[in-house]
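Asker: Return a 3D structure for these sequence lines:
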Amino acid sequence: MEKLLYFRISRFSAFMITNSERPQICEICHSKAFGYNYDVVSCNACKMFFRRSNTEGVDEKCKKGGKCYDDLKYDLKKEDRPRCRACRYKKCVALGMRQHKSTDSGSATSPAAPDSIPSPTSEKSMKLLIVQKPIVTQAHVDSTLFQQMTALHKTRKEVYLTINICEDPSFLDLVLEGSNLSKYRRPQPIEWEKTERKLKPWGSLGVLLIVEIVKAMSFYEKLLLSDRVILLKNVAFKSHHLAIAFDSFMAKKGRVIAPNGEEMFPSALFEIEECNEIIMDLLTSPMQPILELNLTENEYLLLNMIMICNPAFSGLSPSGREILSEEQRAYARILFQICMITDPRKGPSRYGQILAIMDKLERQKEVTNRVVHAMRRCWKPDFYFAGVLIEACHLDYNRPPRVKMEIKDEQ
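Answerer: The predicted structure follows:
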């Protein structure tokens, strides 16, 4: 039978020619060959040389500047030919030797197996192996969280300077509405002295702004409408007091001030002894733990998110608790890591002290109640108290304070 030889025409096809008695000659060194090695007719010596070169590399440089084989008189069999590994390997590659097509058969009668010819499918598979899946580490996730928190904090500070509206919505109204941030950025010309409020309500405006910041958070849309109302009622007031306390701390002030650098209350109230004492308590209490701990911005941002994502509020649905729990755990983990990195020895105690600020902020509701009663008694009997503050403090201040006192006496 005639022996069949396969010669490679292109990457994906080959043709056959018949061979009866012609001997096999190595295409690299022209010595006796023993069949196809790495898709080229070659001897065992050249086969082993090419294999070692692929695994160990070829470091030697050609003594003739890479021109050993430019003159056809040079051959591996000639004694005067320089033994150059670099040029020998270069010739192997030029003749078509490829590592991925290697066939270690030493038989002169073994043709190139059809399976060794790559198919379009195998070529596509080889390309897919090169594509690497993006690696997302926990550091990437934490960095994204910080970017979101920082952006919302910056937005709150900017809008708090411009917000000036006379509306008095409830928390349910705010949940049913879309975002109001664009409206808050366009201040209305209001003469507060001529309104029933008598002064600019920095407190209620700040609560309204916190509501919009929470509505912009990624987890908010996952909550049920009822869960949103419960969440905003419980966190907007406390988050507002934490935010203005930290803003004043960064401005190196001893007590809470308005975003424009002025006092939060009219100067006339500071001249009334009873009002002055209670107002100073309201403005200094939230700043004390911040001053004592010298709270950093990252710690403030994380504490604020831990306080907002509280799953312990009464009335939340199971799904709402699960969503908030997952969010809170993420921020709590990052805060604890920051405390431990800053000071491994005191990290756990600092972490606990930072979280304790949330309990101290709860006291602000009681102090706010006292401030409103004092303002009504000593300054403006018809002083108006915003609806969001009434809901947030869980108290009804629309009734005259005298009626409340009578009820208490009867009890």
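Asker: Please count neighbours and contacts with C-alpha atoms only from this point.
Answerer: Noted.
Asker: what does stretch 242-259 rub up against?
Answerer: With Cα atoms under 8 Å, 6 or more residues apart in numbering as the test, stretch 242-259 has contacts from 157, 160-161, 202, 263-264, 280, 283-284, 286-287, 290-291, 300, 304, 361.
Asker: Filter those down to the buried ones and express that as a ChimeraX selection.
Answerer: Selecting only the buried entries of the contacts of stretch 242-259 in ChimeraX, with 16 or more other Cα atoms under 10 Å as the criterion:
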select :157,160,202,264,283,284,286,287,290,300,304,361
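Asker: For the spatially most central residue of the chain, pull up the helix or strand it's in.
Answerer: Nearest to the mean C-alpha position of the chain, by Cα atoms, centre = their mean, lies T144 at 1.8 Å. Per DSSP states H and E: T144 is located in helix 138-162.
Asker: Downstream of that helix, the next helix or strand is which one?
Answerer: helix 171-176.
Asker: And this one, please, so the two structures can be compared:
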Amino acid sequence: MADNRYFRASKIERNLMENEKFDEYSPSSSTSSPYTTWTQMEVPLQNVVYCDFTNEFLGASNGYFQGDFMQRFEGTPSNSMSPESQHNMSSSSTSTHLAIQAGSNGSNRSSPDQIDMKPEITLMAFNQLPKNVCPTICVVCGDTAAGYHYDVPSCNGCKTFFRRTVLDQRKFTCKKGGKCFEILPKEKRCSCRACRFARCVQVGMNPMAIQTDKDLKGNEMFKTIVNKRKISKEIVEEIEEPPANAQLLMELRLKENAFDRMVDSLMYLEIKVDKLRSSTYNPRPFEIGSLRDVLSKHSALSLAERLDPMPNWPLPPIPAHNPAEFCSPCQNPVRKAWMKSPNRKMWLFFDLLVTVEYAKTFDFYYQLDTQDQFTLVRYVSLMCMQATQSFYSYIINADTIVHPDGTKPQDMWKWRKLHEGHDKTHNECFAAREGLFEENVKQLKLNRICREEYVLLKAITLCNSAIGDLSEHGSKIIEQARVKYAEALFSLEMANYGPATGPLRFQSILASIEVLIRNAKKHRNVHLIAMLNKPHREGKPPRPAIALIDDIMDA
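Answerer: Predicted coordinates for the structure are as follows:
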């Protein structure tokens, strides 16, 4: 590497790339001009020199690095700065000494006093240079270095001076205002001990590396230097990772962690839902009361851990019937016994009840007033129930709704078509209902939805802020919750499918909500027709309505 190369450091680039372009200057062809012209060249990363880079020194030297403060690795193989060696460098020093990328052209250069142009070059800390290469320049005084002393390249004189000053707690005063290293030539700089010691501290000499039998706990000078090093380390860390980027990365990590916790919470909640559906919990529909009654009580999902699974599931098939022998299940003792089995649940009522209990576990629900709670749950419960029934049918590879006890809604109503009092309209109603139970399952199969996607989809379905009867305050709260779960779903899809497919997957999953809304509307119409065509029981009062079902179906 040629001598007399001088560069001006006008910015710091922390990501060094091999063969990156740097400015190199060459003397002007005119000998009368003290200035130089500039050309651009390719400089390999291996050709490196270093010098001190601190705010104080830059201000004192007008931004130029003097040649006697440069370190050259003369005679070192060009691969001495391979990427592997850079990873093994010492990082104990917190000083901001930097290495300067230099060219390899051996032509003579003008002195720094003649340089007016200010090229941009790449710098890196000298503490990142390999320590198996002996330095040749002391970064304190500029004399020949004897090695690394107290974490910095230095001569024996500066090493001894720093050690004695710290141990003896000597204090010096500069008569030139602390500018001796700025205005004095190299030979006279060390004559000012105050500036020399300040320089030792400035370049990063580490007092904790001093080996001594003395107790340094009471050494005030030692404490002062250590505190300065801590502050310097914080500054360097800020330079190495810009605050804006660090803040952004921290926010992203926090968001990802929040999304993970959110999904874990929903997965745990879904375990409770699944257990309660399969448990012995089987309340009588007429004893539960209305939707407002259920909302006024604590969530029953806590019962899931305390109850046993329902025995004797799956249930045996519905008994076959002969249309010529009966017109109603009440007239057939076998079918009547099956209908009143204690192991059988009325799934429309029960799954609506479980869905209401599910909604009551969300934090945002308790930020709503009583009327908004009622309005929200009344409208979305049927859609969330369909999502639950469809998912647990989909994971057992069924093509239609299959309840945990093995029964299907279609089978429950086949015999009703043959009832003597049912007209054509009533039978068409149940035909439409049979198709209703297949569409949601088909949509989930189409997307091949996973459990994490399902729990987020159901939470987003629950957070419907577009309901007209909601208050403005309630709508805002629900919308905030919806956005939160939608962001979590989007993050999940991006993590699983990447930027190319993730957004499309996200849209496809959200499209399932439209299917749920459409089928919920169809389900309400089917229920209305069924109630209008309810068979008359001669000599008996009409059956009481199930208030919970009616409240939700009337939304």
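Asker: Superposing both, give me the TM-score.
Answerer: The TM-score (TM-score structural alignment, normalised by the length of structure 1) is 0.62; 310 aligned residues with a Cα RMSD of 4.6 Å.
Asker: For the stretch 101-250 of structure 1, which segments count as helices?
Answerer: Under the criterion DSSP state H, counting those that start in this stretch, the stretch 101-250 of structure 1 contains helices at 120-130, 138-162, 171-176, 181-184, 202-215, 225-250.
Asker: so where is stretch 256-269 of structure 2 in structure 1?
Answerer: Mapping stretch 256-269 of structure 2 onto structure 1 (TM-score structural alignment) gives residues 139-152.
Asker: tell me the contacts of L231 of structure 1?
Answerer: Per Cα under 8 Å, 6+ apart, neighbours of L231 of structure 1: I308, F313.
Asker: That one corresponds to which position in structure 2?
Answerer: So, by TM-score structural alignment, L231 of structure 1 is matched to L376.
Asker: ok, now how distant is that match from R292 of structure 2?
Answerer: Using Cα to Cα, to the nearest Å, L376 of structure 2 is found at 12 Å from R292 of structure 2.
Asker: picking up where we left off before, can you check which of the helices of the stretch 101-250 of structure 1 gets nearest to T342 of structure 1?
Answerer: Nearest of the helices of the stretch 101-250 of structure 1 to T342 of structure 1, taken as Cα to Cα: helix 138-162 at 17.0 Å.
Asker: Run the angle between that closest one and helix 202-215 for me.
Answerer: 150 degrees (axes from the mean of the first three to the mean of the last three Cα atoms, to 10 degrees).
Asker: Buried residues in helix 138-162 of structure 1, which are they?
Answerer: F146, M149, L152, H153, R156, K157, V159, Y160.
Asker: Check stretch 364-376 of structure 2 too.
Answerer: Buried residues in stretch 364-376 of structure 2 (16+ other Cα under 10 Å): F364, Y365, L368, D372, Q373, F374, T375, L376.
Asker: and what of stretch 409-429 of structure 2?
Answerer: Applying 16+ other Cα under 10 Å to stretch 409-429 of structure 2 flags P409, Q410, W415, R416, K417, L418, H419, H426, N427, C429 as buried.
Asker: Quick check: the farthest pair among these?
Answerer: Using Cα to Cα, the pair of the buried residues of stretch 409-429 of structure 2 lying farthest apart is P409 and H419, separated by 17.2 Å.
Asker: so how far is the helix holding T144 of structure 1 off the chain centroid?
Answerer: 11 Å (Cα atoms, centre = their mean, to the nearest Å).
Asker: same for that helix, what does it pack against?
Answerer: helix 181-184, helix 202-215, helix 297-308 (3 or more Cα pairs under 8 Å, 6 or more residues apart in numbering; DSSP states H and E).
Asker: ok and that helix relative to helix 297-308, angle-wise?
Answerer: Going by the same axes, to 10 degrees, helix 138-162 of structure 1 makes 80 degrees with helix 297-308.
Asker: Tell me where the stretch 251-400 of structure 1 has helices.
Answerer: 267-270, 273-284, 288-293, 297-308, 318-342, 347-362, 364-378, 387-393.
Asker: Compile the ones you listed into JSON lines and extend it with columns for distance to Y184 of structure 1.
Answerer: JSON lines is the format used below for these (distance: least, Cα to Cα, whole Å):
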{"stretch": "helix 267-270", "distance to Y184 of structure 1": "26"}
{"stretch": "helix 273-284", "distance to Y184 of structure 1": "25"}
{"stretch": "helix 288-293", "distance to Y184 of structure 1": "28"}
{"stretch": "helix 297-308", "distance to Y184 of structure 1": "22"}
{"stretch": "helix 318-342", "distance to Y184 of structure 1": "27"}
{"stretch": "helix 347-362", "distance to Y184 of structure 1": "26"}
{"stretch": "helix 364-378", "distance to Y184 of structure 1": "25"}
{"stretch": "helix 387-393", "distance to Y184 of structure 1": "16"}
